[in-house]
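J.: I would like the atomic coordinates for the input below:
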Amino acid sequence: MGKYCHVCGEKVLVQSDKALGVWVKDLLSNVWQLEGRLIRSMKLLLFKPGKYASDYARGARVKYIKPLNIFLIVNLMYFLLPTYDTFQTTLNNQVTAMPYSAWARTVVHNHAANESLSIEEFEKAYNAKTSEISKLIIIALALMLGVIIFLCLKQQGLYLTDGFNLALQFLSFYLLIMLLLLPGINRQLEIWTDLDLLRSDLQYSLLALITSAVYLAFELRPWRGAKTYLFLTKVLIIMVSFYPVVTLYRLLLFGATVIAL
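T.: Presented below is the predicted three-dimensional model:
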């Protein structure tokens, strides 16, 4: 009855709704709304991570972009732009520096023999392919990290889906700041001043660790509970768990790359 469906709210189309002017108006309106929600979400994600996380968890979602959508946007930038490839692992590292390296070496030799390739030829093909795949399956990191966050904070009323959203938010920040913005600034400094802030892997790792820990503490602050020391201990546990999570991700990356070759 009337201009709108009483069940779904859909407007009944009339001939004037198909005019070019209406189409352009709708297009601009949708773009404006999306841009406004994206800018609002990104500002909170970067500068008020706890508010964005808590608002979304309690159901105030209309004015924000979903954490998954923000992650996909940032991940697309990560895929297309030159970055500091923290999550990419070369074949040499896979077969020498990982807990599963002995098994990985066996897989590499068998696969190279089956394909009649030398180890050098296999390594070249592997490193080219793994760079692409590492950026495609990085969402697996969010799922694994989300489980850890949920287990640490479920006593504060956190649901597993909340854990996934918090992990997506955290990784969006990490990709945007530590792997896109910071390397970009560093490249410009190298051009202008010959100063390389990321020359040392240890220096970069310490900076990434401290920045990530501070951000995570602010992001999870709405679920801190009554005892601050207990909350900070949980933040530390989540940060420490990032190592086995990344190791598992690299194992997944190794398997996916070998299968894709």
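J.: contacts, neighbours, all on C-alpha from now
T.: OK.
J.: for the chain, which helix is longest?
T.: The residue-count maximum for a helix in the chain (DSSP state H) belongs to helix 228-260.
J.: And this one, please, so the two structures can be compared:
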Amino acid sequence: MYKDSNREVNTCPSCQTKFEGKFCHNCGEKAFHESDYRIKKFVEQTVDVFTHFDGKFVRSSKYIFAKPGFLAEQNMHGIRVKYAKPMQIFLLANILFFFITHLIGVTDYTPNIGDEKFGGISNYYIFKWLEPVDEWIVKQIEALTDIKLAHFGLSTDEFSKRFWLNSYIYSKSFIILIIPFSALAIYLFNKKRFKYFSNALVFTAHFVSFQLIIFSILSIFRYKYDINLFKPFLWLFYHKGTQPVTDFFFGSSFELVNMIYWIPYLFIAFRKVFPEEKAILTFVKTYFIARILFFITFVLYKKLLIVLTLLLMH
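T.: The predicted structure is shown next:
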């Protein structure tokens, strides 16, 4: 560091660029001073890291719930420094999800042996013609299961227990795969409005974070205290008079339960990101997108997780 015409000019220790001010304009390195070696400075930096991150996360988490779509809209306009990064929010949501599901010991995101038989693209009326594809996938997974069962030389019950323990662990690690698959679906529905695929990734990361946090909270009531908060809705939509209509629009009661909070969130978020779009069009798109995301999350992801668990289990 030296003086030049009464101005303080620094030499960057990282890239050797000459610069004025506190930060190197070439690589962003902070100007170094001897005082930076003091313990007081170390403590100040440590406190700043935690308070700065905490402030960003708390602010961002609040918007995830209070203003769906707000963070994605801000990100699309280049306003990012004030908020936690999308994957930071997802990471902490996943930690919460892992902790609570571990405490409870059960999660709907973890498949068991044989779950590949449930759910398929042909379950949807317009894709009934793809039933042979679903059957082929099930047969391939069953064949892989038989190979692994023979390899370990365990009884069916012992193998199922080992599979579930591995699947339970992998379900927390591989859950990130839901984001790119879901983002692709969201992007294809809004290709003319999302300028870049990364915009859809940010939007989806926020939605999946919301989804995991809500699921974690609901699981405490459902599995820890045996309280089904959706019981009134199930009674309303699945009694004798309404069940045929409900079956047509939402399928299983499990799908309906998720749609009850997925659809409102997605609708509000899309309205925030695309305010110029007609509300009725946004609602129709939201309905189809929500059902596609359900398929990706609880059918495609779970089948993929079964295959990954079989290949990686030990």
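J.: Can you give me the TM-score here?
T.: Once superposed, chain against chain, the TM-score is 0.88 (TM-score structural alignment, normalised by the length of structure 1); 255 aligned residues with a CA RMSD of 2.3 Å.
J.: Next, name the residue at the spatial heart of structure 2.
T.: residue 208 (2.9 Å; CA atoms, centre = their mean).
J.: Distance of the corresponding residue of structure 2 for residue 147 of structure 1 relative to residue 45 of structure 2?
T.: Matched to structure 2 by TM-score structural alignment, residue 147 of structure 1 sits across from residue 184. Distance, residue 184 of structure 2 to residue 45 of structure 2, using CA to CA, to the nearest Å: 40 Å.
J.: Using the three-state scheme, assign residue 164 of structure 2.
T.: helix (DSSP: H, G, I helix; E, B strand; the rest coil).
J.: Give the closest residue to it in space, chain neighbours not counted.
T.: residue 112 (5.7 Å; CA to CA, 6 or more residues apart in numbering).
J.: What is the three-state secondary structure of the one you found?
T.: Applying three-state DSSP: residue 112 of structure 2 is coil.
J.: Would you confirm that it contacts residue 157?
T.: No: assessed by CA atoms under 8 Å, residue 112 of structure 2 is found out of contact with residue 157, at 11.5 Å.
J.: Out of the two, name the residue with the larger neighbour count.
T.: residue 112 (16 against 10; other CA atoms under 10 Å).
J.: Map that one onto structure 1.
T.: By TM-score structural alignment, residue 112 of structure 2 lines up with residue 90.
J.: quick one on the thing from earlier: list the buried residues of the helix or strand containing the match of residue 147 of structure 1.
T.: Assigned by DSSP states H and E, residue 184 of structure 2 belongs to helix 178-189. By 16 or more other CA atoms under 10 Å, the buried positions in helix 178-189 of structure 2 come out as 178, 179, 180, 181, 182, 183, 184, 185, 186, 187.
J.: Which residue, neighbours along the chain excluded, lies closest to the first one?
T.: Ranked by CA to CA, 6+ apart and with sequence neighbours excluded, the top spatial neighbour of residue 178 of structure 2 is residue 297, at 6.2 Å.
J.: that older thread, the match of residue 147 of structure 1 and residue 111 of structure 2, how far apart?
T.: 23 Å.
J.: Give me the contact list for stretch 250-258 of structure 1.
T.: 87, 88, 89, 94, 100, 111, 126, 129, 130, 133, 134, 137 (CA atoms under 8 Å, 6 or more residues apart in numbering).
J.: mean deviation (superposed) between that stretch and structure 2, please.
T.: Mean deviation of stretch 250-258 of structure 1 from its aligned counterpart in structure 2 after superposition (mean CA distance after the TM-score superposition for structure 1): 1.0 Å.
J.: Read off where that stretch ends up in structure 2.
T.: Under TM-score structural alignment, the match for stretch 250-258 of structure 1 is residues 302-310.
J.: Buried residues in the matching stretch, which are they?
T.: 302, 303, 305, 306, 307, 308, 309, 310.
J.: what residues are up against the closest residue in space to residue 87 of structure 1 that isn't next to it in sequence?
T.: Spatial nearest neighbour of residue 87 of structure 1, excluding adjacent residues (CA to CA, 6+ apart): residue 134 at 6.5 Å. Taking CA under 8 Å, 6+ apart, we find residue 134 of structure 1 in contact with 87, 88, 253.
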